[in-house]
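Colleague: I would like the atomic coordinates for the input below:
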Amino acid sequence: MNPSSNQIKILAGVFSLVTAGLLAVLKLWVGVSQGSLALLASALDSGLDFLTSSVNLYALHQAARPADSEHRYGYGKAEAIAGLFQSLLVAVSGGWILFHAARHFLKPKAEIPEISSLYVMLVSLVLTTFLVLYQRSVIRKTGSLLVSADHLHYVSDLLGNLLVLLSVALAMQTGWDWVDPLAGAVVSLYLLKGAWEIFKKSTDILMDRDLSHEYRDSILRVVKGRSPQVLGYHDLRTRSAGERRFLEFHLEMPKNLTLEESHKILDSILDELKEEFPYTEVLIHPDPVEVNRNGRTLLDREAPRFY
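Modeller: As a prediction, this is how the structure comes out:
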């Protein structure tokens, strides 16, 4: 049995939490035993990663809960709320890196880490690389906003460690002290761009941004394929909550159709749309239309608002 989308996302959250926990313990242990303030500071950073991953895992569990009497549309927006938090965290990290990159660019100085720190950094690189690659595969399968945000966060850690090793190597071989701040600035801009994209996607979900353009062609095909029993549509509205999407529209049908005939047509349309969009809940409201030689008249009391 293949795991569900929610199970895949939660497993990614667990993997992220375990990775952050292992790195925090490793850095703390080596930092205390070696008396390295740099490693202790890095352990604190990994501890914050562990805390963030814990929040993300909780949000993923919440988002996976089914709809109930108090939350009729489910808990999918929990992902967007946590994604918003993550985007702000990544933006702060990017800004901090950019600030220090600018300062070091004015006064270049290559800091050579201790040997113990380099070993821990290599272990961190390996674990974080596996995590980032796994998260990328989860994102491709589920399109999860929160996993995407967490992925961006760990990419920043990965690039940061790589830059330290690269700048140290170049400084030792060539004396190019300016490589470190320049690379740091590039990474910070990448993080700020990614943080903005996550922030925008999160706010779009929370503010119920319309997704009608993704469905309009399919609805037009359905309408044309069932003429003359279906004459048109209006008031198309969509929104999303996590991976769940909600689609509703009014279907224009001849007023002389019986209730049974209308119901059969609606059922066939629902089946077709659900097959094409498996994570979308569809609600269709039939509107009677009077058809005569002068054209057709929509008998609904309210004029259409959207098409």
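Colleague: only C-alpha atoms for contact and neighbour calcs from this point on.
Modeller: Will do.
Colleague: show residues contacting stretch 9-18.
Modeller: Residues from elsewhere that reach stretch 9-18, judged by CA atoms under 8 Å, 6 or more residues apart in numbering: 50, 53-54, 56-57, 60-61, 131, 134-135, 138, 142, 144, 147.
Colleague: mind giving me the packing neighbours of the strand ranked longest in the chain?
Modeller: Looking across the chain with DSSP state E, the single longest strand is strand 280-292. Judged by 3 or more CA pairs under 8 Å, 6 or more residues apart in numbering; DSSP states H and E, the packing partners of strand 280-292 are strand 244-254, helix 259-276, strand 295-298.
Colleague: I'd like to know which elements the helix or strand hosting residue 181 is packed against.
Modeller: Here residue 181 sits within helix 179-206, counting by DSSP states H and E. If you count contacts as 3+ CA pairs under 8 Å, 6+ apart, helix 179-206 packs onto helix 77-106, helix 145-173, strand 232-241.
Colleague: hmm, try it at 7 Å
Modeller: helix 77-106, helix 145-173 (3 or more CA pairs under 7 Å, 6 or more residues apart in numbering; DSSP states H and E).
Colleague: the helices and strands packed on strand 280-292 into TSV, with extra columns for distance to residue 29 and mean neighbour count?
Modeller: Output for the helices and strands packed on strand 280-292, formatted as TSV (distance: least, CA to CA, whole Å; neighbours: other CA atoms under 10 Å):
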stretch	distance to residue 29	mean neighbour count
strand 244-254	43	19
helix 259-276	53	14
strand 295-298	74	12
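Colleague: quick one, which of these is nearest to residue 77?
Modeller: strand 244-254 (9.3 Å; CA to CA).
Colleague: next up, for comparison:
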Amino acid sequence: MESNKSVWVKISFVVSFLLLIVKFYSFYITKSTAILTDALESIVNVVAASFATYSIYLSSRPKDDNHPYGHGKIEFFSAGVEGTLIMLAGLFIIYQAVYNFFFPNELEHLLEGIVLVAFSGLVNGVLGVVLKKKGKELNSLTLEANGKHLLADTMSSFLLILGVIVILLTGLDFLDSVIAILFSFYIIYSGYGLVRRSVGGLMDEADPVAVDATVKAINDNRKQNWIDIHNLRVQQYGGDRHIDLHLTLPYYLDLGQVHDEVEELESVLEADWPGVMEVFVHADPCIPDMCCHYCQITECPVRKHQMDTKIEWTASNMSKNQKHYHELI
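Modeller: All right, here's what the predicted structure looks like:
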């Protein structure tokens, strides 16, 4: 899996580097600040792809004594670096646009520049769609972030083309700086989104998608002996997922039976995830006076109360650090 990630991120680097040359040539022949915004974002693409290559390599390394949870978090850092670079590029574009507003360049060969930018945007769009798809398939935030960035770059390129066409038709050269500033705000916003997601991952912010997927896998394979699951925590680092939870089982099971139930739950979760999965299950004994009310075991030898409530397992109640009988109080 990691070799596939590496291949795609290298392809991204080569394509980004070639398009960087095309876009700067377009700026060279047109002297358009708006087109410069596209060229500067391509520098970000190249730097981001370079860092992503190292990120993919490092995240693929197995866990060791110094990194007991593996190296997957580097992908969050990679996305954060890319977002920061995008924001810096946006700020520089604003500076350049304001400068050119007061000291304008004479725009030239706009039609040729439009063709070159359109070609670059089309290539970026195709590559962006592929990288985003591969990022989801390979559980790589780095590839997915790179794909989203290229798609945003494509959208900005084609909107930029519309703006340059307006300049070409109207002859109002000052619009070049106005368009550049408008696009710089979009670029900064795009970079902020990546940085926000990166910080959330580095701070172990709850990932609703990962939690919901885990809850669904458990519900789809729910067993009678699994009376209660609570204190569920899900962390995802790149292609690695770590799950901690408490499992309430009948108190009369012997140690071997408890072990089998825990292993079955672990197998259910591991089968639902294509990447590396690490599950830690803490087994709790049931409390008959409390748990009998929602215990689904049909032939329980020690039942004290009839089952009168079926508690649906959701991300909300499974994440709480308490048995579900608290919901009945």
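Colleague: wait, which of the helices and strands packed on helix 179-206 of structure 1 is closest to residue 234 of structure 1?
Modeller: helix 77-106 (26.8 Å).
Colleague: flag every buried residue along the closest one.
Modeller: Neighbour counts over helix 77-106 of structure 1 (16 or more other CA atoms under 10 Å) mark 77-95, 97-99, 101, 104-105 as buried.
Colleague: so residue 39 of structure 2 sits in a helix?
Modeller: Yes. According to DSSP: H, G, I helix; E, B strand; the rest coil, residue 39 of structure 2 belongs to a helix.
Colleague: and the closest residue to it other than its chain neighbours, how close does it get to residue 125 of structure 2?
Modeller: Leaving aside its sequence neighbours, residue 39 of structure 2 sits nearest to residue 23 (CA to CA, 6 or more residues apart in numbering; 5.0 Å). Remark: distance between residue 23 of structure 2 and residue 125 of structure 2 (CA to CA, to the nearest Å) = 15 Å.
Colleague: between those two, which is the more surrounded one?
Modeller: Neighbour count, other CA atoms under 10 Å: between residue 23 of structure 2 and residue 125, residue 23 has more, with 26 against 22.
Colleague: ok, the more buried one - contacts?
Modeller: 38, 39, 116, 117 (CA atoms under 7 Å, 6 or more residues apart in numbering).
Colleague: got a list of what the second one touches?
Modeller: Contacts here follow CA under 7 Å, 6+ apart; on that basis residue 39 of structure 2 touches 20, 23, 24.
Colleague: so which of those sit within helices?
Modeller: 20, 23, 24 (DSSP state H).
Colleague: distance of the closest residue to the last one other than its chain neighbours from residue 169 of structure 2?
Modeller: Ranked by CA to CA, 6+ apart and with sequence neighbours excluded, the top spatial neighbour of residue 24 of structure 2 is residue 39, at 5.5 Å. Relative to residue 169 of structure 2, residue 39 of structure 2 is positioned 23 Å away (CA to CA).
Colleague: which one in structure 2 is aligned with residue 236 of structure 1?
Modeller: Using TM-score structural alignment, the partner of residue 236 of structure 1 in structure 2 is residue 232.
Colleague: wait, isn't its match in contact with residue 317?
Modeller: No. Using CA atoms under 7 Å, residue 232 of structure 2 is not in contact with residue 317, being 9.0 Å away.
Colleague: so those two - more neighbours on which side?
Modeller: The neighbour comparison of residue 232 of structure 2 against residue 317 (other CA under 10 Å) goes to residue 232, with 21 against 18.
Colleague: got a list of what that one touches?
Modeller: Contacts of residue 232 of structure 2 by CA under 7 Å, 6+ apart are 244, 245, 246, 318, 319.
Colleague: try residue 246 of structure 2
Modeller: 229, 230, 231, 232, 281, 282, 283, 284.
Colleague: how about 6 Å then?
Modeller: 229, 230, 231, 281, 282, 283 (CA atoms under 6 Å, 6 or more residues apart in numbering).
Colleague: what's the matching residue for it over in structure 1?
Modeller: So residue 246 of structure 2 corresponds to residue 250, using TM-score structural alignment.
Colleague: any idea how far residue 49 of structure 1 is from its match?
Modeller: Residue 250 of structure 1 is 47 Å from residue 49 of structure 1, by CA to CA.
Colleague: likewise for residue 284 of structure 1?
Modeller: 44 Å.
Colleague: with residue 97 of structure 1 instead?
Modeller: Counting by CA to CA - residue 97 of structure 1 and residue 49 of structure 1 are separated by 17 Å.
Colleague: what's around residue 50 of structure 1, how many residues?
Modeller: 21.
Colleague: buried stuff in the helix or strand hosting it?
Modeller: If you go by DSSP H and E, residue 50 of structure 1 is part of helix 37-63. Buried residues in helix 37-63 of structure 1, defined by neighbour count with 16+ other CA under 10 Å: 39-40, 42-47, 49-50, 52-63.
Colleague: can you list the buried residues in stretch 151-164 of structure 1?
Modeller: Neighbour-count burial for stretch 151-164 of structure 1 [16+ other CA under 10 Å]: 151-161, 163-164.
Colleague: gap between stretch 88-105 of structure 1 and the chain center?
Modeller: Here the centre of mass of C-alpha atoms in stretch 88-105 of structure 1, compared against the chain's by CA atoms, centre = their mean, to the nearest Å, lies 23 Å away.
Colleague: go on, stretch 7-21 of structure 2?
Modeller: 21 Å.
Colleague: with structure 1 superposed, average distance for it?
Modeller: Following superposition, stretch 7-21 of structure 2 is found to deviate from structure 1 by 2.3 Å on average (mean CA distance after the TM-score superposition for structure 1).
Colleague: look up the closest residue to residue 226 of structure 2, ignoring the ones flanking it.
Modeller: Per CA to CA, 6+ apart, closest to residue 226 of structure 2 is residue 249, 5.7 Å.
Colleague: distance of that neighbour relative to residue 92 of structure 2?
Modeller: For residue 249 of structure 2, the distance to residue 92 of structure 2 - CA to CA - is 60 Å.
Colleague: next one: residue 233 of structure 2
Modeller: 41 Å.
Colleague: swap in residue 259 of structure 2?
Modeller: 59 Å.
Colleague: same question, residue 85 of structure 2
Modeller: In terms of CA to CA, residue 85 of structure 2 sits 11 Å off from residue 92 of structure 2.
Colleague: mind checking the SS state of the closest residue in space to residue 239 of structure 2 that isn't next to it in sequence?
Modeller: The shortest distance from residue 239 of structure 2 to any non-neighbouring residue, by CA to CA, 6+ apart, is to residue 139 (4.8 Å). State at residue 139 of structure 2, reduced to three classes by three-state DSSP: coil.
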